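# Give me coordinates for this.
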Amino acid sequence: MGQKTASPELELCRRVDEVLYYAWDPIGVSWCPAARDEYQAYLPTVLALLQDDVGAPSVAAYLDEVATARMGLEARPEHSLRTAQLLLEWKREIYSRQ
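The predicted structure is shown next:
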């Protein structure tokens, strides 16, 4: 039996969830399994931005807005940009397999 692969949309959703939790992690909870769903509320917007083919600066701006306006943290634009670039790299990788 062959292994069934996930749709590109589902795989991208999984990867975005992982990147937000393990790489972006603005409040530093990625060490705690109980906090695994901490950033899932932001998945729909990040996925929509990626599907709309916006660039890394737009995704980074959203991540910074979440961190500052919703979490009360200081902006980390370089970190947000690196995270956005990683998200876009995952998108390219996933859709290049099609």
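
# drop to CA atoms for contacts and neighbour counts, all remaining ones
OK.

# you'd agree Cys13 is up against Leu43?
Yes: the pair Cys13 / Leu43 is scored as a contact, 7.3 Å apart, by C-alpha atoms under 8 Å.

# one more, for comparison:
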Amino acid sequence: MKKTVSALLAVATVAGSLVAIAPAAKADGGQIAAGVAGGLIGGALLGSAIASSRPAYAAPAPVYVEEPPPCRVVRERFWDDYRGVWRTRRVEVCD
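Sure thing, here's the model as predicted:
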């Protein structure tokens, strides 16, 4: 998909440049045509070199980590001496 979008973008750029240059072109010994052709060829070479290059970032190999023992959180009632009431708190219990 990425290559298709890049190719379509390149075709649209070339077509746009040809349309933009065509009305203003003059026959001055072929200088403009040579400049346009050189630009298109240079752009194609540079674009293909960039497209075929490797990405700058390679993902690291996966690392497997052992799972810790399963734990769960339970609610526990306790007596709060300061307030004089029963309260609940969450406590992690690992089997």
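
# Got a TM-score for the pair?
Overlay of the two chains. TM-score (TM-score structural alignment, normalised by the length of the second structure): 0.34; 46 aligned residues with a C-alpha RMSD of 3.7 Å.

# Which residue of Cys13 and Leu43 of the first structure possesses the greater neighbour count?
Taking other C-alpha atoms under 10 Å, Cys13 of the first structure and Leu43 do not tie; Cys13 has more neighbours (18 against 15).

# Apart from its neighbours in sequence, what residue is nearest the more buried one?
Excluding its sequence neighbours, the residue lying closest to Cys13 of the first structure (C-alpha to C-alpha, 6 or more residues apart in numbering) is Leu47, at 6.9 Å.

# Please report how far the one you found lies from Glu9 of the first structure.
9 Å (C-alpha to C-alpha, to the nearest Å).

# which of these two has more neighbours?
Neighbour tally, Leu47 of the first structure and Glu9, criterion other C-alpha under 10 Å: the higher count belongs to Leu47, 19 against 14.

# Surely that one is in contact with Val16?
Yes: assessed by C-alpha under 8 Å, Leu47 of the first structure is found in contact with Val16 at 7.4 Å.

# one step back: how close does the residue nearest to Cys13 of the first structure sit to Glu18 of the first structure?
13 Å.

# same check, this time on Asp64 of the first structure
To Glu18 of the first structure, Asp64 of the first structure is 18 Å away according to C-alpha to C-alpha.

# Which residue of those two possesses the greater neighbour count?
Asp64 (23 against 18).

# Roughly how far does that one sit from Pro57 of the first structure?
Distance from Asp64 of the first structure to Pro57 of the first structure, counting by C-alpha to C-alpha: 10 Å.
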